[in-house]
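Visitor: Provided below for reference: sequence and predicted model.
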Amino acid sequence: MSDTPIALQLAEYAHKFRHQCLPEEITALVRQRFIDSLACILGAYGAGPVNAAVCYAAANPAKSSSVFGTTIQTTPEIAAFANGVMVRFLDYNDGYMGLEPGHPSDNIPACLALAQAEGATGAELISAVVLAYEIQMRLQDAASLNKRGWDHVNYINVAMAAAASSLMKLDVAQTEQAINIALSAHLAMRQVRSGSLSDWKGCSAANAARNAIFAAQLSRHGMTGPSPVFEGDMGFFKLVSGPFDLDTDRFGTPENGDYAIRRSLTKTFPTNGELHTAVWAALDIRARIDDLDDIACIVIETSEFNRRVLADTPEKWLPKTRETADHSLPYNVARSLLDGDITLGSYSSAKIADPAVIALMGKITVVEDGALTALFPRHLANRVSVTLVSGEIVVSEVISGPGSVETPMTDSDFERKFRRMASPHLDESAQAKVLRYVAELQHQSEFTALFAAMVASG
């Protein structure tokens, strides 16, 4: 283990990263994740938590950063929060599963807000996004937080502090202090994803990104933070994560090409990523069963993580909120069997209270399968077995599905997802403007046109 504090190692890596020339294939991945995030934003227009965040932004005007779907401008940290809530609301943005789960695209709206405030270029924005992905995903690989009662967004504190420092062109010492402040002062508890889930489930990451920008702003003006924030006697290792190694020499560079963003996963359903393969399995079984009334019982075999996180409390077996339902393994399997799809409408109040889905969940058992746990987190596999009243057993096991590293979504897939989310809000002309803008993201010199095109028509 290096004697150099981890915060300083990350600061040095971030400072060098700013001068990297990224390969086109990495830039192309950012463009895809950007379109994916804009699709999620559009799908969140008008949602309760989004409206609350927009109202907060409107009450704090500043000519710095724009809020999607509006003509409001506010401070970069508030814009990062409001736009971040939009990206995260549907649970439809990309994700990554290491020892800890997380959603690296949660950094994108914060990077964009700060890039606009700082007068950064599209190329500088892309660099900051790749840096944020790199640090967050490497931390997710390094240590689990959820098993110890802490939320994964604590890694966004670090990743976004580094990305913010890059966009603000801070030096190494300032970047280290931004990381120290962001991590030590803003720890989030795992309770946000336990029991009956609240609006804050979709806001926690946006809040971490907001706090990281605030920390970088303070550091720019000379504020220092606790050090060493990871290794200290009362630091992150001892109180939160346990000790871990983090070798920045192995992080992505143009020489090794091993950028973490390559391993991020994108979603074909607006729900928790770890249960997507269970949805695919349920859809496969549905096509092989003549009548759902013939189902006697259902067994979902899954990983230790899925059983512990997605089928752990009574609320997951009788959800009352959208946020709980989209993180419920039994609900999503039952809903898939009933409807043949998972869509935004799958989590309406009527669908959640549907007697048919409640009855079908009553036939479900969730158990851990050691072989599936062994595949985790490389593969987020699930097996669904349906026993019919005749005694026949119909089984479907899905190891990896669309949006995975093995079967990545294509540019056309992302465009379809964007247009599907955009169609209720943007006319075809506006949709085309957004798509053209993102296609040339690395050459953009301002961001006003993007926000203007994303304001809902009518």
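Guide: On my side now, so go ahead.
Visitor: all contacts plus neighbour counts: C-alpha atoms, from now on.
Guide: Will do.
Visitor: correct me, but Ala216 touches Thr175?
Guide: Yes - assessed by CA atoms under 8 Å, Ala216 is found in contact with Thr175 at 7.1 Å.
Visitor: shared neighbours of these two, which are they?
Guide: Common neighbours of Ala216 and Thr175 (criterion: CA atoms under 8 Å, 6 or more residues apart in numbering): Ala161, Ser165.
Visitor: What count of nearby residues applies to Ala350?
Guide: Look at Ala350: counted by other CA atoms under 10 Å, it has 10 neighbours.
Visitor: and it, helix, strand or coil?
Guide: helix (DSSP: H, G, I helix; E, B strand; the rest coil).
Visitor: again, but for Glu397
Guide: Taking three-state DSSP as the rule, one finds Glu397 in the strand state.
Visitor: now it: how far from Val279?
Guide: 10 Å (CA to CA, to the nearest Å).
Visitor: between those two, which one's more packed in?
Guide: Between Glu397 and Val279, counting by other CA under 10 Å, Val279 is the more crowded of the two (28 against 20).
Visitor: what's near enough to touch that one?
Guide: Val279 sits in contact with Asn332, Val333, Ser336, Ile342, where contact means CA under 8 Å, 6+ apart.
Visitor: okay, pairing it with this:
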Amino acid sequence: MTQTERIAEFANSVSFNAIPSATIDRLKLHLLDAIASFVWAQFQELPANVKKALTALSPDGIMPADHLAQLYTTYIRYPDFMDNFLAKESTCHPSDNIGILLAAGHLEEIQGKDFLTAMAIAYDVECRLTELFPVMIEGYDHTVLLSFSATAGAGRLLGLSREELTNALGIAGCSFNPVVTSRASYTSQWKGLVSSMVNAGCMNILSIAKQGITGPEKLFEIPEKGLNAIYKQHLDVDWSKEDFSIISRCSLKTFNAEVHAQSVLELISELAAAHRFAAGEIEQVDITTFLTAYHIIGNGEYGDRTVVYSKEQADHSLPYLAAVTILDKQVYPQQLIADRITSPDVQELLKKVKVHTGFPLHKPVKVAGMLDPYTSAYPDKVKCKVEIVLKDGKKISGEKETYKGFYSTPLTYEDVQQKFIKLNESYVDRESANRIFTLVSNLENASVKELLDAINFR
């Protein structure tokens, strides 16, 4: 069997009862976390503009399912406050899958058990592919892999046969190969919207495949022209052996910032609380981190992160995030608005933040990864060291290797409820919030329609 056939068979063979109860609880946690962003985004300008653009394509006012998949994914993705799965050479946002699964609820009557089953399938497929087929090392965006997981999960909900789903996976794999350029500095708004376009296309493809349109069965395996050859890798997974344990390695965010910054920001918060220094006393902030963090948010391969004037650049700039955490004691959406980003205090302080790895050489990557203790521990740990040098010569330092929300020290359901409330207290009353909390915690006994009714406010 080919890899697309195996993924299709896996997606169609899983039953709700076969998914461990601990995994179901973890999925509910991540679903509520995604819904917190989904609700908040409905009241923000950029997602509202996306909705306006998509509505303009639907003169009768009824948005088709592919556009809903795009809109719902925009809602979840835009805040950049969602979950992550970290692999040695790549990362992904498994909650990117949720938008298309919710959109499927406009096409079919879907029960909560079926939704959670599809969510487990999608999470497992994307995380496993991220671990074993890390396209980012070849310059492609991790949303390449979303095309397979979103298609598998939504295909299950929409009742595609194994043959139809195999075709859909082949078509999706040929059609969506975004490049990592959107994440490089200076980072644009498209960084947070790529996954929404992938999901729109996948919903469209599922409808086409259901009508018998075929795609390449040997998508990965075709010599020279298959994905194995194109990405210079080899995918050989026995999907029948997946037990969903990989989902327990997904992490959530405490700070509204890129995932690799989380342990640094938590450490800075702890140091600031313990030593109570003022920002004006700081001479320099030295941050030691692992290679992936350095490259993406610390002035490495993804470019200069010291020029910061927009949300998208700010939440991917470790110098900015460190500075604003020192000043504001938190990173939430209010730290990512233009007025805060351009304030003289944070602009001056971010220039004092220096980021480096634990080993001075960064190439060859495999050698650097072995010699640098911070990099060698990743992704099982997210080690960092922060040293704050004050103008009077005093040095304040500490180290961390995890953070609250990392998979080894996860947030609780109550923690995510508080995150929801903090994000949305200006927009949603407590009665509406409690309704959402109850629905998600008991989703196996509810329907997707009930959930959609509860979370759509605009």
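Guide: Right, received. Where do you want to start? As the structure is a prediction and not an experimental result, all values here were calculated from the model.
Visitor: Ala278 of structure 1 and Val395 touch, don't they?
Guide: No - the criterion here is CA under 8 Å, and Ala278 of structure 1 misses it with Val395 at 11.4 Å.
Visitor: Leaving aside the residues adjacent along the chain, what's closest to the residue located most distally from the centre of structure 2?
Guide: Here structure 2 reaches farthest from its C-alpha mean at Asp392, the gap being 41.1 Å by CA atoms, centre = their mean. Leaving aside its sequence neighbours, Asp392 of structure 2 sits nearest to Glu281 (CA to CA, 6 or more residues apart in numbering; 7.8 Å).
Visitor: Could you give the number of residues near the alignment partner in structure 1 of that neighbour?
Guide: Using TM-score structural alignment as the criterion, Glu281 of structure 2 maps onto Asp294 of structure 1. By other CA under 10 Å, the residues close to Asp294 of structure 1 number 14.
Visitor: Verify the contact between Asp294 of structure 1 and Glu392 for me.
Guide: No - between Asp294 of structure 1 and Glu392 there is no contact under CA under 8 Å: 10.0 Å.
Visitor: and for these two, which residues touch both?
Guide: With CA under 8 Å, 6+ apart, Asp294 of structure 1 and Glu392 have no common neighbours.
Visitor: List the contacts of the most centrally placed residue in structure 2.
Guide: Central residue of structure 2 (CA atoms, centre = their mean): His93, 2.4 Å from the mean position. When contacts are counted by CA under 8 Å, 6+ apart, His93 of structure 2 is found next to Met82, Asp83, Asn84, Phe85.
Visitor: run the last query once more with 10 Å
Guide: 77, 80, 82-86, 123, 126-127, 142-143, 146, 195, 250-252, 259 (CA atoms under 10 Å, 6 or more residues apart in numbering).
Visitor: how about it, what's its match in structure 1?
Guide: Under the alignment (TM-score structural alignment), His93 of structure 2 pairs with His103 of structure 1.
Visitor: follow-up on the earlier one: alignment lookup: the residue farthest from the centre of structure 2 to structure 1.
Guide: Asp392 of structure 2 maps onto Ser390 in structure 1, by TM-score structural alignment.
Visitor: number of nearby residues for the closest residue to Arg31 of structure 1 other than its chain neighbours?
Guide: Using CA to CA, 6+ apart and skipping the chain neighbours, the partner closest in space to Arg31 of structure 1 is Val438 (6.2 Å). When counting by other CA under 10 Å, one arrives at 20 neighbours for Val438 of structure 1.
Visitor: what about Val438 of structure 1, which helix or strand?
Guide: Here Val438 of structure 1 sits within helix 428-439, counting by DSSP states H and E.
Visitor: What's the local residue count around the alignment partner in structure 2 of Tyr347 of structure 1?
Guide: Applying TM-score structural alignment, one finds that Tyr347 of structure 1 aligns to Leu336 in structure 2. The local packing of Leu336 of structure 2 (other CA under 10 Å) involves 24 other residues.
Visitor: separation between Leu336 of structure 2 and Ser310 of structure 2?
Guide: Distance from Leu336 of structure 2 to Ser310 of structure 2, by CA to CA: 7 Å.
Visitor: elements contacting the helix holding Val438 of structure 1?
Guide: helix 24-44, helix 411-422, helix 448-453 (3 or more CA pairs under 10 Å, 6 or more residues apart in numbering; DSSP states H and E).
Visitor: Which residue numbers in structure 2 does that helix align to?
Guide: The aligned range for helix 428-439 of structure 1 is 430-441, by TM-score structural alignment.
Visitor: on that earlier part again, surely the match of Asp392 of structure 2 meets Cys297?
Guide: No - assessed by CA atoms under 10 Å, Ser390 of structure 1 is found out of contact with Cys297, at 11.4 Å.
Visitor: if we can go back for a sec, am I right that the residue nearest to Asp392 of structure 2 is in contact with Ile396?
Guide: No - counting by CA under 10 Å, Glu281 of structure 2 sits too far from Ile396 to count as a contact (12.0 Å).
Visitor: any residues in contact with both of the two?
Guide: What both Glu281 of structure 2 and Ile396 touch, as defined by CA under 10 Å, 6+ apart, is the set Ile388, Val389, Leu390.
Visitor: out of the residues you listed, who's nearest Asp415 of structure 2?
Guide: Ile388 (29.4 Å; CA to CA).
Visitor: what's the burial count for the closest one?
Guide: 24.
Visitor: ok, now Phe418 of structure 1?
Guide: The number of residues packed near Phe418 of structure 1 is 23, by other CA under 10 Å.
Visitor: One more: Ala208 of structure 1?
Guide: 31.
Visitor: pretty sure it is in a strand, no?
Guide: No - Ala208 of structure 1 is assigned helix when assessed by three-state DSSP, not a strand.
Visitor: which secondary structure element contains Phe148 of structure 2?
Guide: With DSSP H and E as the test, Phe148 of structure 2 turns up in helix 143-157.
Visitor: any idea how far that helix is from the chain center?
Guide: 15 Å (CA atoms, centre = their mean, to the nearest Å).
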